[in-house]
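In: Just need the structure, nothing else, for what follows:
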Amino acid sequence: MKLDQFRLERYFSKYEFSTPYLLCSSDCESMELGELLALEPGADERLSSLWLGYTESLGDPELRQAITTLYEHITAEQVIVHAGAEEAIFNFMNVTLKPGDHVIVHAPYYQSLGEVARGVGAEVTEWQGQPKRAWDLDLEVLKSALTDRTKLVVVNFPHNPTGFLPTSEFVHELSELSDQHGFIVFSDEVYRGLELNPSDRLPAFADVNDRAVSLGVMSKTYGLAGLRIGWIATCNDRVFDSLAAFKDYTTICNSAPSEFLATLALRHAEAIAERNRQIIRGNLNRLDLFFDAHSKMFAWHRPKAGSTAFPILLQGSVDEFCADLVKKKGVLLLPGTLYDPGLNSFRIGFGRRNLPDSLDRLEQYVRDFGYPSDSDS
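Out: Presented below is the predicted three-dimensional model:
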């Protein structure tokens, strides 16, 4: 398998741990180990006495059971735990696809959602969100792209980087198309739980369709990226069994401390998610004010869910803008060209408490270098 360089991750490797103001992070506010352990009396003693031998390949049974609380119908026997979402994506694409298969991917997308499929030898068609309609997806466009070789449709709701969230009706229509045409839906749901309005939360695809696959992770909604725990939930026995066998060639099993801590966190999943939703609400209010003041420079679509948005730069090159910003103000934004060379957007992240300071620096940059604001009218 030959994979192209992971552009986004190479960009982060250059800047993430040396730049003082990260304004494009996709994960939510994390926590210290002691803060997590403090959620339950005696958790620190249980961690101290944890056995550090091999763990079960499918994932610790208690963790798998905790994951089921995020679903309506999924059982622990339908969950397989991986070392983060990335391993789950890689393994799934390898067990599901073969050369010549056709894959349709919701775009713009996290690169591995399409790149691994290409590496396997599949043909990838991009199903583009529409910037002028707040990154909405058109099911008619999907229907016209389907062929008799379409094996897989990949979606991501809530969407990274745009924050797009469809309706429940959309999900059920897509499920019906899956039944009619025989393709599998791979649903990246790593931002599920970050809806600003709880009534907007979509059903997990694995709860809606027996062939579908739902991807989850501890990194985004819960801010626990350092645990490196992700999972796949599915009623599709063939996919599940193939994943279990393939994992023997990747990580085999997961970190015992990570599984312990993920299980602990999921027992308090709603409290952690609500903490992060509160951070997001406050940060979005600040972003609304900023983009309202600079609507000549940026096009802003307020997201309905998730911890990222994808504003459009209306003047100049987004690559030059992001490079100059990090150089002069130490603020990191993610240029949209890392997703698609034709996009003059940038990813902004608002799930962390550092946003006010970072946004102040961005405001200074915009004013220092003479970009127009609405007050200049």
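
In: Please make it C-alpha for all contacts and neighbour counts, starting now.
Out: OK.

In: State the helix or strand in which Asp241 lies.
Out: Assigned by DSSP states H and E, Asp241 belongs to helix 237-246.

In: same check, this time on Glu140
Out: Assigned by DSSP H and E, Glu140 falls in helix 139-145.

In: ok, residues contacting that helix?
Out: If you take Cα atoms under 8 Å, 6 or more residues apart in numbering as the criterion, helix 139-145 is touched by Ile104, Thr125, Trp127, Leu174.

In: hmm, back to that, pull the residues that contact the helix holding Asp241.
Out: With Cα under 8 Å, 6+ apart, helix 237-246 has contacts from Ser57, Leu58, Gln78, Ile80, Asn91, Phe92, Val95, Thr96, Thr234.

In: what residues are up against Phe186?
Out: Leu152, Val153, Val154, Val155, Ala212, Val213, Ser214, Leu215.

In: Buried residues, the helix or strand where it lies. List them.
Out: Using DSSP H and E, Phe186 sits within strand 184-188. Neighbour counts using 16 or more other Cα atoms under 10 Å place Ile184, Val185, Phe186, Ser187, Asp188 of strand 184-188 among the buried residues.

In: One more: stretch 305-315?
Out: Quick answer for stretch 305-315 (16+ other Cα under 10 Å): Ala305, Gly306, Ser307, Thr308, Ala309, Phe310, Pro311, Ile312, Leu313.

In: Same check on stretch 224-242?
Out: 224-225, 227-236, 239-240.

In: another one to check against the first:
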Amino acid sequence: MRIKDFKLEEYFAKHEFNVEYSLCSSDCESFNVNELLTLEKDSLENLKKVWLGYTESLGNPILRKEISKLYSDINPKEVIVFSGAEEAIFICMNVLLKKDDHIIVQYPAYQSLYEIANAIGCKVTKWVMEDENHWELDLQFLETNITQTTKCIVVNFPHNPTGYLPEKEIYEKIINLAKRNNIYLLSDEVYKFLEYNEANRLPSACDLYDRGISIGVMSKSFGLAGLRIGWIATKNKALFEKISSFKNYTTICNSALSEFFAILALRNRSKILNRNLEIINNNLNLLDEFFNKYSNFFKWIKPKAGSIAFPRLLVNESAEVFCLNLLKKKSVLLMPSTNYDYGDRHFRIGFGRKNMPEALQKLEDFLKEL
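Out: Okay, the predicted model is just below:
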């Protein structure tokens, strides 16, 4: 298998740790080790007892139990833990798909959600979202493009990079289309729990459908990307067994220390999520003011969930050039839409970190100098 270069991750690798401000980070504000340890009374003593040998391939049983609590109808035996969501996506697609299978992918998308399928030799149909429609999904397009060879529909709610979240009735229609056609539904749910209104939260695909596959991670909503802990939850036993077998060719098992801290964080998830939502809401208020002030420069569609959005650049300049000039002059990083293979008019902005107001001020200074 030869996979195309991962544009977004290579862009980050080149710039992320060499700039003063990352204004396109997809994750929330992280924690240091001491901050996590203060969440529980005896955590430091328990940390000292962590055995640094091999761990269980499917994941620490306690961690699998804590992850299962994030769902309404999943038991720990229906959860498998990986070294991040990327490994989960890679293994799932390699197990699920074969050459000439057809998949439909909500788009724009994180590159691995379609590029792995391309590398396998699948036919990939992009289910394109547009800001002219406030990023709403065209269900007629989905229904029309399902064929006899369609193996899987790939969705991402809340959505990266737009922050889009469909109404529950739209989501239910997607689930029902998958059921009616006996198609797998691969659901990237890494931003779940960052809905600005909890009433808008969608149920997980794995809770609604026996061919639903839900992917989660500690990186985004929980702000713990350094743990490299992700997971798949599914009720499909045959698929689960194939996924667990394939993992023996990748990481085999996870870091004992990472699993310890993931357990600690999930036990205290309400504290972590509430803190992150407070940061997001404060930053969103600033972004609303900013984009209202500079409405001649940008088209702003306020997201419904998550810590990222996808504004459109209205001035006569490519998004890539705009982002690179900002990087050069103000050491502020934005992610141009070219790294999503989605034209050259949008950019991703992240607002899950505490220093976003400072980065936003730098962006405003840059605009004033144009």
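
In: picking up where we left off before, which one of the contacts of Phe186 of structure 1 is nearest Trp300 of structure 1?
Out: Val155 (22.5 Å; Cα to Cα).

In: by contact count, what packs against the longest helix seen in structure 1?
Out: In structure 1, taking DSSP state H as the definition, the longest helix is helix 269-293. With contacts taken as 3 or more Cα pairs under 8 Å, 6 or more residues apart in numbering; DSSP states H and E, helix 269-293 of structure 1 sits against helix 355-368.

In: mean shift of the helix it packs on relative to structure 2?
Out: For helix 355-368 of structure 1, the mean deviation from structure 2 after alignment is 0.3 Å (mean Cα distance after the TM-score superposition for structure 1).

In: List the buried residues of that helix.
Out: For helix 355-368 of structure 1, by 16+ other Cα under 10 Å, it's Leu355, Pro356, Ser358, Leu359, Arg361, Leu362, Tyr365, Val366.

In: Then stretch 197-204 of structure 1?
Out: Result for stretch 197-204 of structure 1 [16+ other Cα under 10 Å]: buried residues Asp200, Arg201, Leu202, Pro203, Ala204.

In: now Ala85 of structure 2: how far from Leu333 of structure 2?
Out: Separation of Ala85 of structure 2 from Leu333 of structure 2 (Cα to Cα, to the nearest Å) stands at 24 Å.

In: Which residue of those two possesses the greater neighbour count?
Out: Leu333 (28 against 22; other Cα atoms under 10 Å).

In: show me what contacts the closest residue in space to the more buried one that isn't next to it in sequence?
Out: Nearest residue to Leu333 of structure 2, sequence neighbours excluded (Cα to Cα, 6 or more residues apart in numbering): Ser22, at 4.7 Å. Neighbouring residues of Ser22 of structure 2 by Cα under 8 Å, 6+ apart: Glu16, Val332, Leu333, Leu334, Ala359.

In: Thought Cys24 was touching the last one, still the case?
Out: So that's Ala359 of structure 2. No - checked against Cα atoms under 8 Å, the pair Ala359 of structure 2 and Cys24 is beyond contact range at 10.1 Å.

In: Average separation of the longest helix of structure 1 from the aligned part of structure 2, please.
Out: Here the mean offset of helix 269-293 of structure 1 against structure 2 after fitting is 0.5 Å, by mean Cα distance after the TM-score superposition for structure 1.

In: got the buried residues for that helix?
Out: Neighbour counts over helix 269-293 of structure 1 (16+ other Cα under 10 Å) mark 269, 272-274, 276-277, 279-280, 283-284, 286-287, 290-293 as buried.

In: what angle do it and helix 355-368 make?
Out: 10 degrees (axes from the mean of the first three to the mean of the last three Cα atoms, to 10 degrees).

In: which bit of structure 2 covers helix 269-293 of structure 1?
Out: Under TM-score structural alignment, the match for helix 269-293 of structure 1 in structure 2 covers residues 269-293.

In: From the chain's centroid, how far away is that stretch?
Out: 18 Å (Cα atoms, centre = their mean, to the nearest Å).

In: Just the helices from structure 1, written as ranges.
Out: Counting by DSSP H, structure 1 has these helices, from start to end: 7-15, 33-37, 43-48, 61-68, 84-96, 112-120, 139-145, 168-181, 205-208, 237-246, 256-266, 269-293, 318-329, 355-368.
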